[in-house]
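Engineer: sequence-free structure coming up:
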């Protein structure tokens, strides 16, 4: 049985290797690695081959060589090449395996072999995964070699990208196998898989949007809550100053605000009414922000329930890039997040557009705070939820494909 299985896997691999897409994908992977190798980090800035671009913020004094090359590999090699372009080429290379197998004239020869249908289909599936695994292994090994020679650091941990990328590919390829089995068309399998991938990505993007709005609303809620507390403290100080026996001469006196404000407040005519009006507006705004929080929570729950049942390719790629980050990069990201905690009070929903350079800089800092919080929240999501539910979807689709292949008359 092992010999039969291995023979089918090897036959599938040889079939894929004989196609031009194999060499195209391999050549593009090596080209990307070559571009990585051409980029370097000099004493004064970035280098490309024999040219040097002076960048005071990016050189050997400001960034470590290990972090520099790891970041390039993670952000471009994994997130863009392996996570998107490489997956597209892999799907194009392997989409025809099942339609060609079940086409008229081929399926009769295949079924004449003394091997079960389920094992036959799963073996073909494993052969396609092996094809992709070899491509990713070549890319990762070449990247390690180039980074070691060019940067003087050896990063064997980059090999973890091989099983992770193969796993992400498997989440999509199972759909391609099922549609190819049902339609017997390579083009239909590719189109349906691409549409499914787009739908999943769109759903994931919507969920990411709700996470962003959740963090923005949370900061607004904290800011508005502090504003209401401050106005209530001012009202209490005003009432105390106007009480019989209090210091000052009634409304014409002065009330000491709470210590955290550090201000003096002149009590002019009609100030009590204006303060009460501001307090009512602040409480109404706080109620509105609280209602937004509940609405965002409901939308987020439904989106999370929807994507839980589907493969999370984007989340898996993000999780993979997080695992490949060095400890220094993680510490830098967490420090950026912690430095922004004191900006919570700046998230005022009544705040206008920044006008001065200082306000514009503060606005950019607030945006970085939100981004850091969202990224941190996403990377704290359980790997069992991202990979476990995606694996369950993968297994369920493969089970349906095997059941259909086992019962279908050809």
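Structural biologist: On my side now, so go ahead. Just so it is clear, the model here is predicted, and its values are computed rather than measured.

Engineer: okay, CA-based contacts and neighbour counts for the rest of this
Structural biologist: Will do.

Engineer: ok now the lengthiest helix in the chain, how far from the chain's centre?
Structural biologist: Assignment by DSSP state H gives helix 186-242 as the longest helix of the chain. Put simply, helix 186-242 sits 17 Å off its chain's centre (CA atoms, centre = their mean, to the nearest Å).

Engineer: tell me what that helix is packed against?
Structural biologist: Judged by 3 or more CA pairs under 8 Å, 6 or more residues apart in numbering; DSSP states H and E, helix 186-242 is in contact with helix 161-183, strand 254-256, helix 271-308, helix 313-324, helix 357-379.

Engineer: now do the helices in the stretch 51-200 of the chain.
Structural biologist: Assigned by DSSP state H, counting those that start in this stretch, the helices in the stretch 51-200 of the chain fall at 65-72, 86-94, 97-101, 107-111, 117-151, 161-183, 186-242.

Engineer: need these in TSV with distance to residue 369 and mean neighbour count, can you?
Structural biologist: As requested, the helices of the stretch 51-200 of the chain are exported to TSV (distance: least, CA to CA, whole Å; neighbours: other CA atoms under 10 Å):
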stretch	distance to residue 369	mean neighbour count
helix 65-72	21	19
helix 86-94	32	20
helix 97-101	47	22
helix 107-111	58	14
helix 117-151	32	20
helix 161-183	29	22
helix 186-242	10	18
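
Engineer: quick one on the thing from earlier: among the helices and strands packed on helix 186-242, which is nearest residue 387?
Structural biologist: When those are compared by CA to CA, helix 313-324 sits nearest residue 387, at 6.9 Å.

Engineer: A further structure is provided below for comparison with the first:
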């Protein structure tokens, strides 16, 4: 534990010395204040501390839907856009020099001259990157936690589910960055590899959604397929879904937040109720929409993603242990 503490403090000093570390914190604070600016009045929802008002009788101050809509903004916009894209990209940029700079001539040799196994050193460096992402997400969720208390009057601990989920999603990309960083000793190569890998995961998810929709519902976007076309999609569905099944589920991992959240009175999150309330002011449940959120099991999403990550980490650790310093 002492060895890990020393390595973590050293990594934290390296990150703090970079201007991007403070820029990231500033942007996180700005995003949190923006979320805090959303509130509710007697006529509907307000934005920018009351500067704008969106009239809607279903989501007024103190209404049952106010809490669900407020958390919906967090679960469907803040988490997927800010925590899952902007914050992760900034975290990757911050962490990208960790392994390449450590692999530089002379840097690793100093540490390895001390009695610490190479595999443990690799693991400690990897965990340092995860802790950075975890601390960044935790600070943001803490602000959201108090914002929900102020705006809708509830202490909703389920917002903190975003911390392990976003950290897990980051870990999929961080494992690739770490392995490529060990292999190439290049900050740019490891950064580009992780972004390309992320794009590949997103493309695999999009391909899976199109294949499932075409085979099961006969729809591709707004296009209605014929019976023959739908049958062909069913024949090729497994092949189309194969990359998705193998690769980590980046977006699905974060979207698990919508399953785990519990609102006031242990009420479940309902995407269909939010959509209908915002459209016409009448919240209605649509089982088809809500069921689509849980189409893949939690075990499959996390299990297959972590299995892929372990393979990549094993490859990176093996190269690190065999590298000459």
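Structural biologist: Received it, and whenever you're ready, just let me know what you need. Everything numeric here is computed off the predicted structure, so don't read it as measured data.

Engineer: what's the TM-score once they're superposed?
Structural biologist: Once superposed, chain against chain, the TM-score is 0.87 (TM-score structural alignment, normalised by the length of structure 2); 309 aligned residues with a CA RMSD of 2.7 Å.

Engineer: before we move on, the earlier item: turn the helices of the stretch 51-200 of structure 1 into a markdown table, including distance to residue 410 of structure 1.
Structural biologist: A markdown table is the format used below for those (distance: least, CA to CA, whole Å):
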| stretch | distance to residue 410 of structure 1 |
| --- | --- |
| helix 65-72 | 50 |
| helix 86-94 | 22 |
| helix 97-101 | 11 |
| helix 107-111 | 7 |
| helix 117-151 | 12 |
| helix 161-183 | 11 |
| helix 186-242 | 18 |
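
Engineer: which stretch among those helices approaches residue 333 of structure 1 most closely?
Structural biologist: Of all those, helix 65-72 sits nearest to residue 333 of structure 1, with 12.8 Å by CA to CA.

Engineer: sorry, back to before: nearest approach to residue 26 of structure 1 belongs to which of the helices of the stretch 51-200 of structure 1?
Structural biologist: helix 117-151 (6.5 Å).

Engineer: thought residue 257 of structure 2 was touching residue 161?
Structural biologist: Yes - between residue 257 of structure 2 and residue 161 a contact is recorded at 6.3 Å, counting by CA atoms under 8 Å.

Engineer: between the two, which is the more surrounded one?
Structural biologist: Set residue 257 of structure 2 next to residue 161 and count neighbours by other CA atoms under 10 Å: residue 257 wins out with 23 against 17.

Engineer: structure 1: which residue goes with that one?
Structural biologist: In structure 1, the residue paired with residue 257 of structure 2 according to TM-score structural alignment is residue 320.

Engineer: kindly provide the distance from its match to residue 84 of structure 1.
Structural biologist: As judged by CA to CA, to the nearest Å, residue 320 of structure 1 and residue 84 of structure 1 stand 14 Å apart.

Engineer: what residue in structure 1 is paired with residue 303 of structure 2?
Structural biologist: Alignment note (TM-score structural alignment): residue 303 of structure 2 maps to residue 388 of structure 1.

Engineer: neighbours of that match, how many?
Structural biologist: Residue 388 of structure 1 has 15 neighbouring residues, counting by other CA under 10 Å.

Engineer: that one and residue 7 of structure 1, how far apart?
Structural biologist: If you measure residue 388 of structure 1 against residue 7 of structure 1 using CA to CA, the figure is 31 Å.

Engineer: same thing with residue 225 of structure 1?
Structural biologist: Separation of residue 225 of structure 1 from residue 7 of structure 1 (CA to CA): 68 Å.

Engineer: ok, residue 121 of structure 1 next?
Structural biologist: Distance, residue 121 of structure 1 to residue 7 of structure 1, using CA to CA: 13 Å.

Engineer: what's the answer for residue 152 of structure 1, then?
Structural biologist: Residue 152 of structure 1 is 41 Å from residue 7 of structure 1, where distance means CA to CA.

Engineer: same check on residue 188 of structure 1?
Structural biologist: Using CA to CA, one obtains 28 Å as the distance from residue 188 of structure 1 to residue 7 of structure 1.

Engineer: ok, now residue 400 of structure 1?
Structural biologist: Counting by CA to CA - residue 400 of structure 1 and residue 7 of structure 1 are separated by 25 Å.

Engineer: residues touching the residue nearest to residue 373 of structure 1 when sequence neighbours are not counted, list them.
Structural biologist: Nearest residue to residue 373 of structure 1, sequence neighbours excluded (CA to CA, 6 or more residues apart in numbering): residue 337, at 6.7 Å. By CA atoms under 8 Å, 6 or more residues apart in numbering, residue 337 of structure 1 lies in contact with 368-369, 372-373.

Engineer: so how do I select the buried members of the residues you listed in ChimeraX?
Structural biologist: Here is the ChimeraX command that selects the buried residues among these (16 or more other CA atoms under 10 Å):
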select :369,372,373
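
Engineer: now render the contacts of residue 337 of structure 1 as TSV, adding distance to residue 287 of structure 1.
Structural biologist: What follows is the contacts of residue 337 of structure 1, written out as TSV (distance: CA to CA, whole Å):
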residue	distance to residue 287 of structure 1
368	27
369	24
372	27
373	24
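
Engineer: what's the closest of the contacts of residue 337 of structure 1 to residue 78 of structure 1?
Structural biologist: residue 372 (20.7 Å).

Engineer: skipping its backbone neighbours, what lies nearest the closest one in space?
Structural biologist: In space, residue 372 of structure 1 is closest to residue 337, 5.4 Å off (CA to CA, 6+ apart).

Engineer: measure the one you found to residue 42 of structure 1 for me?
Structural biologist: Look at residue 337 of structure 1 and residue 42 of structure 1: by CA to CA, they are 29 Å apart.

Engineer: residue 68 of structure 1 now?
Structural biologist: Relative to residue 42 of structure 1, and taking CA to CA, residue 68 of structure 1 is found at 11 Å.

Engineer: same question for residue 205 of structure 1.
Structural biologist: Using CA to CA, residue 205 of structure 1 is found at 38 Å from residue 42 of structure 1.

Engineer: ok, residue 323 of structure 1 next?
Structural biologist: As judged by CA to CA, residue 323 of structure 1 and residue 42 of structure 1 stand 27 Å apart.

Engineer: do the same with residue 59 of structure 1
Structural biologist: For residue 59 of structure 1 relative to residue 42 of structure 1 (CA to CA), the value is 6 Å.

Engineer: kindly report the same for residue 374 of structure 1.
Structural biologist: For residue 374 of structure 1, the distance to residue 42 of structure 1 - CA to CA - is 33 Å.

Engineer: contacts only, for residue 38 of structure 1.
Structural biologist: By CA under 8 Å, 6+ apart, the residues touching residue 38 of structure 1 are 47-49.

Engineer: can you tell me the SS state at the match of residue 303 of structure 2?
Structural biologist: Taken by DSSP: H, G, I helix; E, B strand; the rest coil, the conformation at residue 388 of structure 1 corresponds to helix.
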